[in-house]
Every structure is written in structure tokens, then in C-alpha cells.
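S.K.: sequence unknown, structure follows:
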């Protein structure tokens, strides 16, 4: 895909996410890794609803700005995911309400935040890791993601929001939306002892559709 098409896609997805209330104000950021290793990233303090393709931040693999506006302060966490997940082609970070709410609950397990409620959560997301709270832009967030050693494509920053790596921008957007919907279901069902997918059902999904590696799935799957 040409760089101009990728720039347009970042702006198109950003506007869609913003208009559907998945990341308010100037929150959230998107990046794409180009074929030559450079990174295209949304600028700092920019609303995803009104991005300009020509002003997206273009950086080298080490995070040096080559052109465009100053990049999001969350750039280090994006680069940490690219460093540890070699197949990642895009990273999306949102401040979506239900995912943020789940990140504040005391009972969630750091290595498996959400249970296997639906087939599409298992297929598109797998397991989600919880990273302890750090202020936005703190280099410690990137260090915490590196500490996961690439085991998770889906990461929830405590009291902050979800981050999703995907092979493509479309895959990352679809997965982070699935994470948000699963977080919403979890909150609706909290305390009601819902019926989860069984380990056998999760395994069947893996055989039929592929999906996340086994270590990303819910314990017992």
C-alpha cells in the first residue's frame, strides 16, 4: 500500500473511532509501521476525529521525527510493542469508556483481564494483560510493555485505556473494538455468574479459525 493511502486510512479510522465515542477529545493515538521500518503516527494533542493526512508524524524506527507534527507522547509505548511483536504492523490506543472502567476493578487478573465471554473475543483478541498505572507518556509504560516480552497483542493500561497491536491497521482496529465490547459485556454481567466459553469451545475456535497463540488465551483454555 502506498504511504499516501496509509495516511488516508489512519485518518479514516481515527474519524470513525472518534465519531462513535470510542476515544473522546484529543485522546487516543494510532501508528502504522511502514515496509521500510519507519513509523507513521498521530500527532500529540490531536483529535482522532480531525486528523490531517499531511500532518501525521513520520519517524524513523528509533523515534526521531522526520516530518510532520510532533508525535503523540505515547510514542514509546507504540515502539515497545513493535520491538517485542515483530509481526505487528499497526498499534491503536484508545480511552474507550468500558475498557478504562474494567482497568480500575480490583478483581481483574493482570495476565488475563477478561474471561472468554464470546467467540470473537477469543478469535480477535485472545488474552489481555493489565499494566499498572503510570502517567501518560511515562517511559515506564514502555518498559512494562517490554516486560511482557511480546506475549500479548492486547494490553490494558490501568486507569488509562487499551492498546492493541495488529498485523494490519484494520486488524488492530477490529480487535480493539472487540475488546471494548467485551469489556462492556463484562460490566453488564458482573456479579451474575455468566456462562463462559468452555476450554473445549475455545480450543475448537482455535482449530477452526486459528487466532491468538495458546498462551494468549484465558487460563484453562
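M.R.: That came in fine, so what should we check first? Every value quoted in this text rests on a predicted model; they were computed, and no experiment measured them.
S.K.: alpha carbons only for contacts and neighbour counts from here, please
M.R.: Fine.
S.K.: so what's residue 138 up against?
M.R.: With contacts taken as C-alpha atoms under 8 Å, 6 or more residues apart in numbering, residue 138 has no neighbouring residues.
S.K.: show me where this protein has strands.
M.R.: Using DSSP state E, the strands found in the chain span residues 29-33, 39-41, 57-59, 65-67, 90-93, 128-131, 154-157, 161-166.
S.K.: which among the ones you listed is found nearest to residue 9?
M.R.: Across these, residue 9 has its closest neighbour in strand 29-33 (10.0 Å, C-alpha to C-alpha).
S.K.: so what's the residue count around the closest residue in space to residue 121 that isn't next to it in sequence?
M.R.: Among residues not flanking residue 121 along the chain, residue 178 sits closest, at 6.1 Å (C-alpha to C-alpha, 6 or more residues apart in numbering). Residue 178 sits with 19 neighbouring residues when counted by other C-alpha atoms under 10 Å.
S.K.: from residue 126, how far off is residue 178?
M.R.: Distance, residue 178 to residue 126, using C-alpha to C-alpha, to the nearest Å: 10 Å.
S.K.: let's bring in a second one:
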């Protein structure tokens, strides 16, 4: 297993090189046996160093290193939701932010199942109601989602994903951004997303969560859970 500090620094450089973390935006965290390592506030992801990360205990208290990102409550909420999550990536990538400004057609996923790899690697992606960046209300909105997810868009803000490790979280973030780009390219056209039978097949094969009944009309936020496809957790696939 890679050193977690090295993994976070490398992930930051990779995401910045892909144009997914403009300016000093975006943050990454990873669980460790002692708590959480998280990127510092006010630094671009391309500027990360292994010694420049913030260390937190399991409750999120800052124990050493640089001052942490203000989005620590968001990261903690995602870890609390899913004990299997070992890393969190939050980005302001262009296409994901654009979709986060649109009213979703599906209250369970603001990105449609356009490709098999989006369904396999990410699963349904709810739109989290707006709260100011760093506000604890944003973490509360994440905790309140009544169904399982591994990725979400934060309204008028950006994307957030979890993963079994930093690499898997990075791959899921890239998949979300690419699916958001496809969604915008197809917006207003007669797109042909995967159908219920195709989604159900992928759910069975890859342990993915996705609703199996038609969604209710959107009201701009997450809605109560509906019947789900098989599997308790999404398993990222190669």
C-alpha cells in the first residue's frame, strides 16, 4: 500500500494536471490508523507536499501540520456515512459545477446513467442542497440523504466522492466529471441512457445502488428512498 501522504500529494498533482482543480480549489483526505490526513487551506492541489498536510484525529480535531481545509466537516460526514470509505475527493471541476447549477430531473441522481462505467464506478449521484462552503449545514445535508451513495454534486458548488483508497476516489471523481461533460453535451437532445434492465444487470454484476422505480418529479433536492438494486456498497471496478 502506498504511503497515504504520498498518495494524497500525487492525487493532487494528477487532478490539477487534468484541469479539475482550478486555482486553490479542491481538497482531498484519507483515513489513517490515527485519524485523517487532509489537504491544507489556501493551497492549490498542485502545490501539495507530503509534509504539508494537516493531521486530524478521528473526531476531526487538528493535531499537527498545516491548518486544514474548511471542508473538514464535509469529509467527516462522508466518513461517518460509510465506514468502508477510506478517501474523499472534493473538486470544483467545470462540468460538474455546471450540472450542480441545474435542476435535476431525477431526485436520486442529478447525472443520468449514460454509460456503463458511470453506473459501475460511481452509481447514483444525488444533488446535495446548497449551503455555503465550509458551513456545517452542508455536512448536515450530506448526513440527511436517506439512501446509499458514493458520489454527490453539491448544489452550485462542485463534486464530492469517496473511495476505497485515494486512487479509487480519484478515478470516481474523473468519471463524475466526464459524465457531467457528456450530460451537458447531450442537454436538449434526445439522449438514450441505459434502461432499467441494463442498470439492473450492472447492479447485479458490480454491487451498485440505483433506484429500480421511476423517480418522482424533482423538487430540487434529495427525496425519500425508493426500492434499490442489489448490494450494500459500491465496489469501484478497474
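M.R.: Nice, thanks for sending it over. Since the model is a prediction, treat every value here as computed from it, not as a measurement.
S.K.: that older thread, can you check which of the strands of the first structure gets nearest to residue 74 of the first structure?
M.R.: Smallest distance to residue 74 of the first structure across the strands of the first structure (C-alpha to C-alpha): 7.7 Å, for strand 29-33.
S.K.: got any residues that touch both of residue 178 and residue 126 of the first structure?
M.R.: Common neighbours of residue 178 of the first structure and residue 126 (C-alpha under 8 Å, 6+ apart) do not exist.
S.K.: what sits against residue 19 of the first structure?
M.R.: Neighbouring residues of residue 19 of the first structure by C-alpha under 8 Å, 6+ apart: residue 49.
S.K.: map it onto the second structure.
M.R.: In the second structure, the residue paired with residue 19 of the first structure according to TM-score structural alignment is residue 17.
S.K.: what segments of the first structure are helices?
M.R.: Taking DSSP state H as the criterion, the first structure carries its helices at 3-19, 75-84, 97-103, 119-124, 139-147, 169-189, 199-209.
S.K.: in CSV: those, plus distance to residue 59 of the first structure.
M.R.: Output for the helices of the first structure, formatted as CSV (distance: least, C-alpha to C-alpha, whole Å):
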stretch, distance to residue 59 of the first structure
helix 3-19, 13
helix 75-84, 10
helix 97-103, 29
helix 119-124, 28
helix 139-147, 17
helix 169-189, 17
helix 199-209, 35
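S.K.: so which of these is nearest residue 48 of the first structure?
M.R.: helix 3-19 (4.5 Å).
S.K.: residues contacting residue 84 of the second structure?
M.R.: By C-alpha under 8 Å, 6+ apart, the neighbours of residue 84 of the second structure are residue 164.
S.K.: trace it over to the first structure, please.
M.R.: In the first structure, residue 84 of the second structure lands on residue 87 (TM-score structural alignment).
S.K.: distance check, the spatially most central residue of the second structure against residue 65 of the second structure.
M.R.: Centroid check for the second structure by C-alpha atoms, centre = their mean gives residue 161 as the closest residue, at 1.8 Å. Going from residue 161 of the second structure to residue 65 of the second structure by C-alpha to C-alpha gives 24 Å.
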